[in-house]
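A.B. asks: model this:
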Amino acid sequence: MTSFLDFEKPIAALESRILELRDTADEGSLDLESEIEKLQSKSAKMLQDTYARLTPWQKTQVARHPERPHFKDFIVGLFDEFVPLGGDRNFGDDQAILGGFAQLGDRRVVVIGHEKGQDTESRLRHNFGMGKPEGYRKAIRLMDLADRFSLPVVTLVDTSGAFPGVSAEERGQAEAIARSTEKCLSLGVPMVAVIVGEGGSGGAVALAAAERVLMLEHAVYSVISPEGCASILWRTGDKADVAADAMKITAQNLLKLGVIDRIVNEPVGGAHRDPALCIANLGKAIGEELDALSAMERKELRSMRREKFLKIGTL
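C.D. replies: Okay, the predicted model is just below:
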C-alpha cells in the first residue's frame, strides 16, 4: 500500500474507508459495490485536484517519497544489458553514484546516476544518494570512456547533495565535483541529464551540466535544500515551505527560467503510484532527445552547452 504524505491525509482517509467497505463486502453480508465505486471516484478526483495544485514544498515531499523509483528501478525498467563499472582507480568504489554501459532501445549508452536505496540497509549502503569524491571521479572515468568510444551519456540525478563529511572534504570533494562538472561540459558526445527526484546543490550539477536537462514533473532542483535555506535566512527550519516557494525549485519554474529544457509527465499522484508508467514516459523522452542530438558534431555539442549555461540568468 502506498505511503501517504501529510498533505494527502484526506485521500488516505477515503482509501481507508474503501478498504473497510471491501472487507465488509467480502464477508458477504452486504452489497456495497455502488458505495465503493462512489468513494473510488471521489478519491481519484481528490488525488487529481491535489496534485494539480501542489506547492513547491509539497513537490519537495513528493520528490523525496521513499517509494519513488530510484536509479536501480530505472536500470531494470528502462535499460537492457547493463554492465556496471566500479571504482575511481584512486581510492575506492562509491555506492551512492553508480554507472556503466547499457542498451537503451537500439542505442548503446553510458548511464550514470545517484542511488538512494529502498530500505534502511540499502540506504546506509548507498549513503542516501550522497556521493563522495570517489563517486564523482568514477563518473568522470565513465564519461571519459563514453567520449573515447563515442557513446551518448545519460545521467539520472537524485540526491540531496554531495556528502558533507570531513573524510570527503579531506579527499577533495570540491575538486571532484568541479572536475565532474567540467567533464560534462567538455564532452564531445550527446549528454542528456534527468532530475528524477531531488537535484541538490553541486552534487547534482556535477552530473547535470548537459546540453539537454530534463525533469520529472514533481522533481525539484536547487542550490540548497529548503530547510537549509530557511535555517540560514530565518534561523529555523520551520519556514522551509516559504523558502521552497521563494527559491523557484519546481520543474515548472525552472523551465520558465531556462534552467531545464523539458518536463516529463508523471502519473497522477506522482511517480511512486505507477513507477512503470513513469519509467516508460522517461524512456520515450530520453530517446527523443538523443535522436535530436545524434546528428550533431562534437564542436556543436560543446557550443550548445556553453550557450545554454551562459544564457541562464540573463534577461
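A.B. asks: all contacts plus neighbour counts: C-alpha atoms, from now on.
C.D. replies: OK.
A.B. asks: quick check: buried residues in the helix or strand hosting L98?
C.D. replies: Taking DSSP states H and E as the criterion, L98 maps to strand 97-104. For strand 97-104, the neighbour count (16 or more other C-alpha atoms under 10 Å) marks 97-104 as buried.
A.B. asks: stretch 251-260 now?
C.D. replies: Under 16+ other C-alpha under 10 Å, the buried positions of stretch 251-260 are 251-255, 257-260.
A.B. asks: which other residues reach it?
C.D. replies: 212-221, 248, 261-263, 309, 312-313 (C-alpha atoms under 8 Å, 6 or more residues apart in numbering).
A.B. asks: just put the buried residues of stretch 251-260 in a markdown table and tack on secondary structure and distance to S294.
C.D. replies: Formatted as a markdown table, the buried residues of stretch 251-260 follow (DSSP: H, G, I helix; E, B strand; the rest coil; distance: C-alpha to C-alpha, whole Å):
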| residue | secondary structure | distance to S294 |
| --- | --- | --- |
| A251 | helix | 25 |
| Q252 | helix | 27 |
| N253 | helix | 28 |
| L254 | helix | 25 |
| L255 | helix | 23 |
| L257 | helix | 26 |
| G258 | coil | 22 |
| V259 | coil | 22 |
| I260 | coil | 20 |
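A.B. asks: how many residues are close by S225?
C.D. replies: Neighbour count for S225, taken as other C-alpha atoms under 10 Å: 23.
A.B. asks: also K248?
C.D. replies: The number of residues near K248, taken as other C-alpha under 10 Å, comes to 17.
A.B. asks: which residues touch it?
C.D. replies: By C-alpha under 8 Å, 6+ apart, the contact list for K248 reads 56, 254.
A.B. asks: how far away is it from K256?
C.D. replies: 10 Å (C-alpha to C-alpha, to the nearest Å).
A.B. asks: which helices and strands does the one helix or strand A12 maps to pack with?
C.D. replies: Using DSSP H and E, the element containing A12 is helix 9-26. Helices and strands touching helix 9-26, by 3 or more C-alpha pairs under 8 Å, 6 or more residues apart in numbering; DSSP states H and E, are helix 33-52.
A.B. asks: elements contacting the helix it packs on?
C.D. replies: In terms of contacts (3+ C-alpha pairs under 8 Å, 6+ apart), helix 33-52 is packed against helix 9-26.
A.B. asks: how about 10 Å then?
C.D. replies: When contacts are defined as 3 or more C-alpha pairs under 10 Å, 6 or more residues apart in numbering; DSSP states H and E, helix 33-52 packs onto helix 9-26, helix 56-63.
A.B. asks: here's the other one to compare against:
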Amino acid sequence: MEYLEFELPIKELEEQLSKCQIIGKESNVDVTQTCEQIEKKLIATKKDIYKNLTAWQRVQLSRHPNRPYTLDHIRALCGDSFLELHGDRNVKDDKAMIGGLGKIGDQSYMFIGQQKGYNTKTRQYRNFGMSNPEGYRKALRLMKSAEKFKLPVVTLIDTPGAYPGLEAEERGQGEAIARNIMEMTRLKVPIICVIIGEGASGGALGIGVGDRVLMMENTWYSVISPESCSSILWRSWEYKEQAAEALKLTSIDMKKMKLVDDIIKEPLGGAHTNREEAFLSVKKAIEKSYAELKNLSPKDLVKKRMDKYADMGVYK
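C.D. replies: Model prediction:
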C-alpha cells in the first residue's frame, strides 16, 4: 500500500494496529482493548483527513498509482463482454486511447477512454495516457459507429493532457480535438462522460462533451494542470498548491459552477481503497444517466446538449 504525504498519520496508526495484532497472536497478552482504541482513532483520523481535503490533495489522490484506470473500470462494468476495437483507419492504433463495445446488464454501450500504464514499461506503451491525433480520430470513428447502430456512448476521462510532441502537432492535434468537440455536440445518441482521474486541458475535452458529465469525488477537471499554471504565473512549480486552489478544479467546484452534472461518491480514502465499491458507484451513475436519456428523440438530445453548453460561462 502506497501512502501520500498527507496520509502519513493513517500509515502510522495502521502500523501500530498491525503490531498490536501480531503481539496478541504471538503472546498470551490480551490486547483486544488496545486494538479497539487504535481502530477507533484510525477511523476518526481517516474521516478528519478525507473530509477536509485541499484541492491539491484531491489532485494527488486522482494520480494515486493504485487508482483504477479505464480498463479496470471497463472490465468491472462489462466482464467478458468487452470487445476492444483498434485503429483510426488512417495512421495507426493509439495505445493511449482505447475503445470498444461492451454490455452493462442487457444494454450495449460504446466505451471510449484514456488508458495509463501500471509500471515504466506499460506507461511508455500507453504514452502516459496522452493521446496523439490518431487517438482522437479513433474515438470519433467509434462514436460514429455507435451512432450508426444507435448505441449510447460512455467516455472515461483520465489524462494529463493530449500529447504535446512535434509529430502530434504535425499530424493535426488541435484539429483532431476541435473536430471531436464539434461532432460530439451533434451526435444523435446519448453521451455519458465520466472523469475517473485527471481531466486536463483539451486532452480531456476531446472526449468530454456529453449529455451527462459526471466526476468521481477525488478527480479534477481544468484547462491546465496546477504545476503548469504555477510555472506560467510564478515561474516555479513551488506554487502548485495555490494554483490548484485558484483554478477551482475539484468536483465540488465544478458542480457548483454547473460545469458538470453530478459527483460520484468514492469510498473513504479514494477509489483505490475499495475498488469494488467504486466500480459499483460508477455503474449505478451510468445506468441512472442512461435511463434519463434513452427516451429522448435524437433531435431533442442534440438540442438539449447544445443548449447545455451554450448556457455555460458569462459572456456578452
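A.B. asks: before we move on, the earlier item: can you list the helices and strands packed on helix 33-52 of structure 1 in TSV and add mean neighbour count?
C.D. replies: Shown next, in TSV, are the helices and strands packed on helix 33-52 of structure 1 (neighbours: other C-alpha atoms under 10 Å):
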stretch	mean neighbour count
helix 9-26	15
helix 56-63	23
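A.B. asks: on that earlier part again, mean per-residue distance, the helix holding A12 of structure 1 versus structure 2.
C.D. replies: For helix 9-26 of structure 1, the mean deviation from structure 2 after alignment is 1.5 Å (mean C-alpha distance after the TM-score superposition for structure 1).
A.B. asks: surely G197 of structure 1 is within a strand?
C.D. replies: Yes: the assignment for G197 of structure 1 by DSSP: H, G, I helix; E, B strand; the rest coil puts it in a strand.
A.B. asks: tell me who's in contact with it.
C.D. replies: 59-65, 68-70, 114, 156-160, 215-221, 271 (C-alpha atoms under 10 Å, 6 or more residues apart in numbering).
A.B. asks: go with 8 Å
C.D. replies: 63-64, 68, 157-159, 216, 218-220.
A.B. asks: nearest to M130 of structure 1 among the buried residues of strand 97-104 of structure 1?
C.D. replies: I97 (8.0 Å; C-alpha to C-alpha).
A.B. asks: alignment lookup: the closest one to structure 2.
C.D. replies: If you follow I97 of structure 1 across to structure 2 using TM-score structural alignment, you land on M97.
A.B. asks: how close does that match sit to K150 of structure 2?
C.D. replies: With C-alpha to C-alpha as the criterion, M97 of structure 2 and K150 of structure 2 are 22 Å apart.
A.B. asks: and what of L166 of structure 2?
C.D. replies: Distance from L166 of structure 2 to K150 of structure 2, by C-alpha to C-alpha: 37 Å.
A.B. asks: and these two? which has more neighbours close in?
C.D. replies: Counting neighbours by other C-alpha under 10 Å for L166 of structure 2 and for K150 shows that K150 has the greater number, 15 against 9.
A.B. asks: name the nearest residue to P160 of structure 2, sequence neighbours excluded.
C.D. replies: Once flanking residues are discounted, P160 of structure 2 sits nearest to A200: 5.2 Å by C-alpha to C-alpha, 6 or more residues apart in numbering.
A.B. asks: give me the neighbour count for that neighbour.
C.D. replies: 22.
A.B. asks: which residues touch the most centrally placed residue in structure 1?
C.D. replies: When C-alpha atoms, centre = their mean is applied to structure 1, the residue found nearest the centroid is V196 (1.9 Å). The contact partners of V196 of structure 1, taken as C-alpha under 8 Å, 6+ apart, are 63, 70, 156-158, 215-216, 219.
A.B. asks: tell me which of the residues you listed fall in strands.
C.D. replies: Members of the contacts of V196 of structure 1 lying in strands (criterion: DSSP state E): 156-158, 215-216.
A.B. asks: circling back to that earlier point, how about the residue nearest to the centre of structure 1, what's its partner in structure 2?
C.D. replies: Match for V196 of structure 1 (TM-score structural alignment): I196.
A.B. asks: next one: that match from E183 of structure 2, what distance?
C.D. replies: 23 Å.
A.B. asks: as CSV, the helices and strands packed on helix 33-52 of structure 1 with distance to N127 of structure 1 would be great.
C.D. replies: Shown next, in CSV, are these (distance: least, C-alpha to C-alpha, whole Å):
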stretch, distance to N127 of structure 1
helix 9-26, 30
helix 56-63, 18
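A.B. asks: figure out which of those helices is closest to D119 of structure 1.
C.D. replies: When the helices and strands packed on helix 33-52 of structure 1 are ranked by proximity to D119 of structure 1 (C-alpha to C-alpha), helix 56-63 comes first, at 16.6 Å.
A.B. asks: angle of whichever helix or strand comes after the closest one against strand 97-104?
C.D. replies: With elements assigned by DSSP H and E, the helix or strand that comes after helix 56-63 of structure 1 is helix 71-78. Going by axes from the mean of the first three to the mean of the last three C-alpha atoms, to 10 degrees, helix 71-78 of structure 1 is angled at 0 degrees with respect to strand 97-104.
A.B. asks: who touches M130 of structure 2 in this structure?
C.D. replies: M130 of structure 2 makes contact with 96, 114, 159-163, 203, according to C-alpha under 8 Å, 6+ apart.
A.B. asks: out of these, who has the most neighbours?
C.D. replies: Busiest of these [other C-alpha under 10 Å] is Q114, holding 31 neighbours.
A.B. asks: what is the aligned counterpart of that one in structure 1?
C.D. replies: By TM-score structural alignment, Q114 of structure 2 lines up with H114.
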